[in-house]
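Enquirer: Dropping the sequence and predicted coords here.
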Amino acid sequence: MPSTHHIAQFNVARMLAPLDTPTMADFVAGLDPVNELADHAPGFVWRLKGEDEGVADTTDIRPYDADTIVTMSVWEDPDRLWDFVYRSGHLEYLRRRQDWFAHIAEISQVLWWLPAGTVPTSAEGRIRLDHLREHGPTPYAFTFRNRFPAPAPERAPEPAEIA
């Protein structure tokens, strides 16, 4: 039976320099390969792409400050997302994040469950991350370390219950 819910992730990163500088060159060069890796990873469902037609990454979406970029994606389950983040070629770039991004003292990634087939918005990601920062992990917004199970599937009423 297919899952009724998928896991969404949203994260933010504060750049050390503008994208068109030598400091960010290796990061920018890795955008397409890492996005391609995600697009073909087991359990991948969807990822946020640029607001401008033809932009395959999210570097033009800035719901926070001008120097803060975001990523957002949807996966079949948190284990598949974990495997992509920490057990694929993505890890090579994650290990180099300090080369491109400033340390953010507060939580920079949030996870939440959403009904399968739902596409989240960057505004929703920001709301969920802000909620996590203010209230800590809850079923509404949580982390890899403090996960919550998917909501139970809604049961259709039995014919006898409808009458």
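Expert: Looks like it arrived, so ask away.

Enquirer: CA only for contacts and neighbour counts going forward, please
Expert: Fine.

Enquirer: biggest strand in the chain by residues?
Expert: strand 5-15 (DSSP state E).

Enquirer: So what's the gap between it and the chain middle?
Expert: Centroid separation between strand 5-15 and its chain, computed with Cα atoms, centre = their mean, to the nearest Å, is 2 Å.

Enquirer: Go through whichever helix or strand comes after it and flag the buried ones.
Expert: Scanning forward in sequence from strand 5-15 by DSSP states H and E, the next helix or strand is helix 25-39. Going by neighbour count (16 or more other Cα atoms under 10 Å), the buried part of helix 25-39 is 27, 28, 31, 34, 35, 37, 38.

Enquirer: Over to stretch 80-96?
Expert: Within stretch 80-96, the residues that qualify as buried by neighbour count (16+ other Cα under 10 Å) are 80, 81, 84, 85, 90, 93.

Enquirer: then this one, side by side with the first:
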Amino acid sequence: MIAPPAPDWQLAEVNIARLKAPIDSPIVAEFAGALDRINGLAERMDGFVWRHIDEGGNATQTQPTEDPRVIYNASVWRDGPALETFVWGTLHARFYERRAEWFDALGSMHFAMWWVPPGHRPDPAEAMERLAALERDGPGAQAFGWADLPGATRWRTARCVPA
């Protein structure tokens, strides 16, 4: 388990995904049409601190890679339980379950978490470096996944991962 360096540190996360088609395509229309609803839900959650928003009002115009169909999301949460409740205990979970309808499988890491001091807002370059660190070095203080988040349990059931 990778605990925060200090009790007031917050949990940052980044996730990327490769759309099966451009964001304005009918193939991903249901996903794209739900972004404002899901993002609004996140913003109203107890423990939500911040999320990356670009000129488009969400993060779909942020290009974290050279592939224009890779979309980016990053946020900061008070703690692990707050993020875990949002991801696995809200409408977000139903969209996660359906991800194969809208996204291609990536051959590399697509999700990472790390601890940040209060007030820190990771930019896309930092977030992508954290993702790369997890891919390159495995879990550690630089970046980690659900299995290394203290107290995280819902992800095991939601993803059908044995304990």
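Expert: Right, received. Where do you want to start? Given the structure is predicted, the values throughout are model-derived calculations rather than measurements.

Enquirer: So which of the buried residues of stretch 80-96 of the first structure are in helices?
Expert: Judged by DSSP state H, the buried residues of stretch 80-96 of the first structure include 80, 81, 84, 85, 90, 93 as members of helices.

Enquirer: right, and the fourth one touches residue 93 too?
Expert: No. Applying Cα atoms under 8 Å as the test, residue 85 of the first structure and residue 93 come out as separate, 9.7 Å apart.

Enquirer: Look up how far residue 20 of the first structure lies from whatever residue of the first structure lines up with residue 148 of the second structure.
Expert: Correspondence of residue 148 of the second structure to the first structure, assessed by TM-score structural alignment: residue 146. Plainly put, residue 146 of the first structure is 36 Å away from residue 20 of the first structure if you go by Cα to Cα, to the nearest Å.

Enquirer: among the buried residues of stretch 80-96 of the first structure, which two are most distant?
Expert: By the measure Cα to Cα, 80 and 93 form the most distant pair in those, at 18.1 Å.

Enquirer: For the second structure, identify the residue most remote from the centre.
Expert: Most distant residue from the mean C-alpha position of the second structure: residue 26, 23.8 Å away (Cα atoms, centre = their mean).

Enquirer: Show me what it lines up with in the first structure.
Expert: By TM-score structural alignment, residue 26 of the second structure lines up with residue 22.

Enquirer: about what we covered before: now tabulate the buried residues of helix 25-39 of the first structure in a markdown table and tack on distance to residue 107 of the first structure.
Expert: Listed next are the buried residues of helix 25-39 of the first structure as a markdown table, based on distance: Cα to Cα, whole Å:
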| residue | distance to residue 107 of the first structure |
| --- | --- |
| 27 | 21 |
| 28 | 24 |
| 31 | 23 |
| 34 | 23 |
| 35 | 23 |
| 37 | 25 |
| 38 | 23 |
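
Enquirer: now, which of those sits nearest residue 102 of the first structure?
Expert: For the buried residues of helix 25-39 of the first structure, the nearest to residue 102 of the first structure is residue 27 (13.6 Å; Cα to Cα).

Enquirer: nearest residue to the closest one other than its sequence neighbours?
Expert: residue 100 (7.0 Å; Cα to Cα, 6 or more residues apart in numbering).

Enquirer: swap in residue 48 of the first structure?
Expert: residue 72 (5.4 Å).

Enquirer: Please tell me I have it right and the one you found contacts residue 122.
Expert: Yes. Using Cα under 8 Å, residue 72 of the first structure is in contact with residue 122, at 7.3 Å.

Enquirer: Counterpart of the residue nearest to residue 48 of the first structure over in the second structure?
Expert: Correspondence of residue 72 of the first structure to the second structure, assessed by TM-score structural alignment: residue 74.

Enquirer: mean per-residue distance, whichever strand or helix holds its match to the first structure?
Expert: For residue 74 of the second structure, the host element (DSSP H and E) is strand 70-77. Strand 70-77 of the second structure differs from its equivalent in the first structure by a mean of 0.3 Å after superposition (mean Cα distance after the TM-score superposition for the first structure).
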